[in-house]
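Novice: need a 3D model of the following:
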Amino acid sequence: MTFEQDLHDLLTNHEQTTVSDSFGGPRLGTKKAPNFSVSTMARELLVIVQRYPTHNISIKVKLLDEVFRNQSKGLVNFSSEFLNLIQRIIRFSFLIELTNLSISSTKMKTRWFPGEINKGLGNTTQKQFFQPGNDPRSVTFDECLKIFEKVTDILTLEIQDVEFFKFLKNLLKDKYGVPYQFVFSYADVNKDPIHTADNIKLVINSDIIWLINARPIINASLEKNLSDKIRVKSYLSDRSLTGKDKTNRAKRWEILPDDYQFSSLENCWSVEKKLIESLIHFENFPQEVFDQLVSKGLISPSKSIATCPVTLENFCFDAINTKSEHGKAEYQVGHLLPLKKKGIHEGQNISWQSYIGNRIQGDLSLDEVNVILDKIFEKKYGSIKP
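Specialist: A predicted model of the protein is given here:
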């Protein structure tokens, strides 16, 4: 056996014992299949590293561990924090969450093991194989291994910087982002295949730095359903039966790049930041939380009331920070230019909307809505001027 074969078999076998019939394979008994355990894979990978101490990747992992421990003044090899980091490297390098055949949820799998997925072809839907050469998101195990190696190289260099290490530690501790949130993205989202070593890049911008500092302060004042809503609307796809990718709650950067719901990780950060910044300016937002954000230099002390972009009514924090029935939320999230009209899932195109405002807009752009409202006002009152 070799390092490569051991790791390939570990990940492939674990997928086969967890994925069940989600992608056309045989059903694993009558009970719900277990979830793919990234934490288990991380621990097993470190066992393989110890088994092949002279392998190039083993050396890189140990070097990363050494730098990590030096920065954190730790004394124990492969600490829990380091294991957390390895989990995220594995998740990014080797794995993807695809929407299952029933389009009801996502299931974790490797990037190389074949499986059936539903794809849209014009007005029809066909089952197609997710496998290297047949889907831009699928690549060989060897390519994933190159990505793992490159990510390890980048991190080994970067964490020697004190500020980067501090950011990384805060990222690893943060519990409000999506599971296994990380800071690697794609240089060219239109590349086919997209998931290659020469197409990945480290991305740390002002949005994620702001979010890592603001999330703990903000989320302490939010009901769980509101916190979950912000996370879902920022990072996950809606249920779709009409796009090129039949998807439901998948990571937006892991759906087909030419599908209308696709968005880069960086754009998703900007969406979450925009939704939180707007929420801060709702009427009755807790003053003590606002003051804490100001004291941390995260927001300006000036305060204006956020309004619905369609109806112009003031938003009220008490109305949104409460439990609501599914589909009957007082406030919703909408794109000013709908995604199906070539809008982009990014901060400058996202907004909270009142329930009525969202219904008025429908699948129109905000500009189209305003033209219609102006015409209605003009017909009723003879002029749109005050």
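
Novice: C-alpha only now, for contacts and for neighbours.
Specialist: Fine.

Novice: ok, which stretches of this protein are helices?
Specialist: Secondary structure of the chain (DSSP state H): helices located at 3-16, 38-51, 56-72, 80-94, 141-158, 162-173, 206-219, 224-235, 265-280, 287-295, 317-320, 355-361, 366-381.

Novice: residues contacting Asp258?
Specialist: 190, 244 (C-alpha atoms under 8 Å, 6 or more residues apart in numbering).

Novice: the structure of the following sequence is requested for comparison with the preceding one:
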Amino acid sequence: MPLTPIRQVFEAAVEATRFSDRNVYDQSELLREWAPAKDLQVTLGSFISAAECQVIHRRLVRAVFFIELVKADVTSTKYDVRWAERFPEGDPRIATFDQCCEIYEKICRQIHELLNDEVFRTEFALVVRWGLSPHEIPLDYETKNARPIHSTANLSVLRDPNYSRLLRIRRSLLDPTLNPDFQLFVGIFDKIRVKSYLTDRALTGGYKTNREKRWEAHPASPQFAYRRDCLAIELCLIEQLIHFESFPPGTIRYLEAEGLINPERKVARCPVTLDPLDFELLAQEVADPTFGRSAYQVGHLNPLKAGEGEEFRHAPANISWITEDGNRIQGHLTLKETRELLLRISRNYEALIASGEISPP
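Specialist: Model prediction:
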């Protein structure tokens, strides 16, 4: 099927003042009439609504044909097509329009086949209803080392039982019919979403970033992360949150009864100060935020630019809720360096107090 008019629609969409995937959908009926897409839409329509089918199509097109690149001045991001001329020569994220069509065909057929599995159908419906962003769809790269990274061989549907659990936890916390405090959690999830999925602002170095999707950053950038890692980080931060002091006990009991969390009662602590983290304080801040101030933040235990090993990646083992004091103390140091600094300070205080050179605080 000749799809050249669709290419023109996509290229016009990224030149608009404001990118709109809804407008792209309205103008890309020809793509939806292509057999792989049409077969998928028919099957999706058998268990989700027409509006939800539209959401799936919009997210799939967004993930396959478009990318959100940081602007040259690193002030914000701008949508572009995967074959855009502003990519540097040899950038592994480039894909031609025809290559994107091949990816689209592969993913449509892969999802269509997976929908024969009732478990996957249930999970896929949850993605539409409880996705945190208009871009969420379970697609991921096999490896960041592929050249190009965006190809039929390297992009597939993500199957991960922890993602299914994450979606069900979201529903438990955000569904007003299940949780009377859902509005509070909407604000908390917004904080989690930014830290889980979007790059930090990096104005220097070889790979400048500013709030792109991490899996769309240059794969050689320390800010890059697979979508599966970002989802795992969100789950990690939620599980830490549930172990804050004063977290609603009724919600804990519900999540345990649904088999979504384990019954461990270990209190979450700041990794630097080791102070216990208090849910009521976080809730107060979300309800009444103060610009430029936040008692609780989310940070990397080891800064992404501080090294090359696994411990310096954007991954669950390297991220945590942290107090404002802890974040200020740590600065650019690794967690190990920070704790060594605190121990040195403590030993110096003890020695000088014992010698009488200073008074106890």
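
Novice: the helices of the first structure: which one's closest to Lys109 of the first structure?
Specialist: helix 3-16 (5.8 Å; C-alpha to C-alpha).

Novice: between that closest one and helix 141-158, how big is the angle?
Specialist: Relative orientation of helix 3-16 of the first structure versus helix 141-158 (axes from the mean of the first three to the mean of the last three C-alpha atoms, to 10 degrees): 110 degrees.

Novice: distance check, the equivalent of Glu149 of the first structure over in the second structure against Glu11 of the second structure.
Specialist: Matched to the second structure by TM-score structural alignment, Glu149 of the first structure sits across from Glu105. As for Glu105 of the second structure, its distance to Glu11 of the second structure is 20 Å (criterion: C-alpha to C-alpha, to the nearest Å).

Novice: aligned partner of Ile194 of the first structure in the second structure?
Specialist: Using TM-score structural alignment, Ile194 of the first structure lines up with Ile149 in the second structure.

Novice: burial of that match, as a residue count?
Specialist: When neighbours are counted by other C-alpha atoms under 10 Å, Ile149 of the second structure registers 22.

Novice: please apply the same query to Lys305 of the second structure.
Specialist: That count, for Lys305 of the second structure with other C-alpha under 10 Å as the rule, works out to 14.

Novice: so what's it closest to, chain neighbours aside?
Specialist: Spatial nearest neighbour of Lys305 of the second structure, chain neighbours left out: Pro222 (6.4 Å); criterion: C-alpha to C-alpha, 6 or more residues apart in numbering.

Novice: how about Gln99 of the second structure?
Specialist: Nearest non-adjacent residue to Gln99 of the second structure (C-alpha to C-alpha, 6+ apart): Ser151, at 7.0 Å.

Novice: the one you found and Arg159 of the second structure, how far apart?
Specialist: Distance from Ser151 of the second structure to Arg159 of the second structure, by C-alpha to C-alpha: 18 Å.

Novice: between those two, tell me which one has more neighbours.
Specialist: Per other C-alpha under 10 Å, whichever of Ser151 of the second structure and Arg159 has more neighbours is Ser151, with 22 against 15.

Novice: am I right that the more buried one is in contact with Tyr104?
Specialist: No. Counting by C-alpha atoms under 8 Å, Tyr104 is not a contact partner of Ser151 of the second structure; they are 10.0 Å apart.

Novice: and the residue nearest to Lys305 of the second structure, what's its match in the first structure?
Specialist: When the first structure is aligned by TM-score structural alignment, Pro222 of the second structure is paired with Tyr260.

Novice: same thing with Ser28 of the second structure?
Specialist: Aligned by TM-score structural alignment, Ser28 of the second structure pairs with Leu45 of the first structure.

Novice: my read: its match touches Leu7, true?
Specialist: Yes. Under the criterion of C-alpha under 8 Å, Leu45 of the first structure makes contact with Leu7 at 6.9 Å.

Novice: no more questions from me, cheers.
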